[in-house]
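**Student:** no letters, just coordinates:
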């Protein structure tokens, strides 16, 4: 990562970069213009527990016990997602949208694991496998409607999942095209929010539900995270140790909500990311720099292995599939002779 003058900033290793600024110009621009978070980590190991961490700051005992079996390829336990409605998936403190409901705060969901106050148009688009940059238009239409009515939900949650990619599966969009689509969607959404009448009171938090062992020189839990708001410390690098629960705790404090578990209650709020002097400068979308319709050829690296992976929904991979996908992404971008870096894990939250 480099600042506007080309000087390296943050704790990064360019040798591990797969989707650089050419592929993700909006993610880079947002981190550069708002705040670069280079010491933020996912609480979740995989998506099954990661979605619970991301919305409830807690993983039910049954889920914690069952995900290793599922991700080990031994079958999916008999529970459903839906509204996280299966009793085995319930958490004592509920989800953050449940807290909003209890406190009388309006909310809206653009998210595939919940039915409450859901955008049905978004749900239909997801069922039709609409691409992220196209689905973003649904939100843009909604925010125009919010402006016309002079009211907007106090809390919204959204999943943009195309950056999972379909690996190098022949006929699927290339990993670069998938990530670029996701990047364009984020850029569209932030631009629309920053040019709306609600911007002066908004904060947008962006994080993965899990990093799922992506190559990193610090720790495999370290993740992409963004905080976008007029009250963000512009152009700063915040190396404070944060987690998924830190992000949730910060949202709760902004909304006046109580913690959902001991984990968000004890997490460090993201105080260092914010300032009390707002900068209302709007964000300008960076257009894509690569073709969004590029597809994998039949001879792509690990094409046959990718054909055996279920990409029909995000987060269906076993640990073996995950490793195969990570290696396919690495070698298809870095070349077959570049050694795969493997998984880095550290007990310390500090830098090496």
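**Tutor:** Ah, there it is. Keep in mind the model is a prediction, meaning the values are calculated, not measured.

**Student:** going by C-alpha atoms from here, please, whenever you check contacts or count neighbours.
**Tutor:** Noted.

**Student:** and the residue nearest the centre of this protein?
**Tutor:** Note on the chain: the residue nearest the mean C-alpha position is residue 208, at 3.0 Å, using Cα atoms, centre = their mean.

**Student:** which stretches of this structure form strands?
**Tutor:** Listed in chain order, the strands found in the chain under DSSP state E are 35-37, 40-41, 107-110, 155-158, 204-207, 225-228, 236-238, 242-243.

**Student:** now tabulate those strands in JSON lines and tack on distance to residue 99 and mean neighbour count.
**Tutor:** Below are the strands of the chain laid out as JSON lines (distance: least, Cα to Cα, whole Å; neighbours: other Cα atoms under 10 Å):
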{"stretch": "strand 35-37", "distance to residue 99": "27", "mean neighbour count": "25"}
{"stretch": "strand 40-41", "distance to residue 99": "24", "mean neighbour count": "24"}
{"stretch": "strand 107-110", "distance to residue 99": "10", "mean neighbour count": "20"}
{"stretch": "strand 155-158", "distance to residue 99": "11", "mean neighbour count": "16"}
{"stretch": "strand 204-207", "distance to residue 99": "18", "mean neighbour count": "16"}
{"stretch": "strand 225-228", "distance to residue 99": "22", "mean neighbour count": "23"}
{"stretch": "strand 236-238", "distance to residue 99": "29", "mean neighbour count": "20"}
{"stretch": "strand 242-243", "distance to residue 99": "20", "mean neighbour count": "25"}
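
**Student:** please compare the first structure with the one that follows:
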């Protein structure tokens, strides 16, 4: 393997998507984004019966390999986006996260204090106050002369403005934040970071366009590592006028985007030496019958076992340990050094078949309707701001303590 593509998504548990997978340790009653799902909108005026929400995830798992014993180290997005770049939250981050999510920290526009001093919201990047001494994966890669390129990872600071007109950036920051030079120099300026107002379909359009220009033209070779954020499985409020009539619509958007990027990459000349790793930044917005931190981990490559579920115990450190083993560089910290690697996923038997993406159910998500506003002539100033990452009302609505998610209530329904 010479090329790695690391894809991060948002907030889902294992059971929500893979609970129905027969050869995995799942609870089918919790697979609300699986196959044959029925649901309605928040006003109960529209419903869908028997829909396949994340069909590409299920197909990819069937054709390639996945884990049913992978646990995110994070609790929420704020610390999750630290773990995702091979750093670990320090005391400052852990304290600020709890205070911010608890409603006791907010950004004061009138403050005369220099700097930020306190994280507020679910920042998707590392602040100077909690940057590890050894740095993150970006510093580690540069120190070891490994070429990489980034699409949307680790460049989102709070507070920010999440307006749809920032379709190429994702947001605008209220104040300047220092971005480490290794990632700034190697980050796409045409790919949107987290912003739920921007369809994942638009992100994949931009990814393919830039990939073609950079690494399919014959001038440059695909880097050893590419990072990509595809965040819309975070979910947000219903927007039927924009192609999202249900909360499930965001999951379908995300699923189609994942299917499209895997299909595209599997048809490039780099596929025969490529590994795609797909995971989540945290698992806070769903329910899982094993543990609240259990999430999805998929490996896609000609070199992984087919229709395979690995039962080994894995963490974010396992992902990075495998990356560094493949790239032949040292481990960055104690978390990747001490983790189990992902060797169990790989096979000596190679299969260079490409992947064919499944379309979204038009009852759930309309890709073209979601993309229509992204015409250059559209009136961007007339658009509303996007929901912020991990906003409180959204988290309450998706709370693990909702009555229909409680085990005792599900047991009553069975009886």
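**Tutor:** Done, it's in. Everything quoted here is computed from the prediction, not taken from an experiment.

**Student:** TM between them?
**Tutor:** Laid over one another, the chains give 0.81 as their TM-score (TM-score structural alignment, normalised by the length of the first structure), with 314 aligned residues with a Cα RMSD of 2.9 Å.

**Student:** the residue nearest to the centre of the first structure -> the second structure?
**Tutor:** By TM-score structural alignment, residue 208 of the first structure lines up with residue 280 in the second structure.

**Student:** same check on residue 56 of the first structure?
**Tutor:** In the second structure, residue 56 of the first structure lands on residue 86 (TM-score structural alignment).

**Student:** can you give me the neighbour number for its match?
**Tutor:** For residue 86 of the second structure, the neighbour count with other Cα atoms under 10 Å is 23.

**Student:** surely it is in contact with residue 132?
**Tutor:** No: Residue 86 of the second structure is beyond contact range of residue 132, at 9.8 Å (criterion: Cα atoms under 8 Å).

**Student:** hmm, back to that, now for the closest residue to the match of residue 208 of the first structure other than its chain neighbours: which residues touch it?
**Tutor:** Of all residues beyond its chain neighbours, the one nearest residue 280 of the second structure is residue 9 (4.5 Å), with distances taken as Cα to Cα, 6 or more residues apart in numbering. Taking Cα atoms under 8 Å, 6 or more residues apart in numbering, we find residue 9 of the second structure in contact with 229-234, 278-281.

**Student:** could I get those residues as a markdown table with distance to residue 352 of the second structure?
**Tutor:** Shown next, in a markdown table, are those (distance: Cα to Cα, whole Å):
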| residue | distance to residue 352 of the second structure |
| --- | --- |
| 229 | 25 |
| 230 | 25 |
| 231 | 28 |
| 232 | 29 |
| 233 | 29 |
| 234 | 32 |
| 278 | 19 |
| 279 | 23 |
| 280 | 26 |
| 281 | 29 |
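
**Student:** name the nearest of these relative to residue 154 of the second structure.
**Tutor:** Distance ranking of the contacts of residue 9 of the second structure against residue 154 of the second structure, using Cα to Cα, places residue 229 first at 9.1 Å.

**Student:** pull out the buried residues from the contacts of residue 9 of the second structure.
**Tutor:** Using 16 or more other Cα atoms under 10 Å as the burial test, these include 229-234, 278-281 as buried.

**Student:** aligned partner of the residue nearest to residue 280 of the second structure in the first structure?
**Tutor:** By TM-score structural alignment, residue 9 of the second structure lines up with nothing in the first structure.

**Student:** kindly report the same for residue 65 of the second structure.
**Tutor:** Structural alignment (TM-score structural alignment) places residue 65 of the second structure against residue 35 in the first structure.

**Student:** which residues does the closest residue in space to its match that isn't next to it in sequence contact?
**Tutor:** Nearest non-adjacent residue to residue 35 of the first structure, counting by Cα to Cα, 6+ apart: residue 236, 4.9 Å away. By Cα under 8 Å, 6+ apart, the contact set of residue 236 of the first structure is 32, 34-36.

**Student:** just the contacts of residue 9 of the second structure now: which is nearest residue 75 of the second structure?
**Tutor:** Using Cα to Cα, those come closest to residue 75 of the second structure at residue 281, 9.1 Å.

**Student:** just checking, that closest one touches residue 80?
**Tutor:** Yes: with contacts counted by Cα under 8 Å, residue 281 of the second structure reaches residue 80, the gap being 4.8 Å.

**Student:** give me the common contacts of these two.
**Tutor:** Shared contacts of residue 281 of the second structure and residue 80 (Cα under 8 Å, 6+ apart): 72, 74.

**Student:** re earlier: ok, the residue nearest to the centre of the first structure - contacts?
**Tutor:** By Cα under 8 Å, 6+ apart, the contact list for residue 208 of the first structure reads 42, 223-225.
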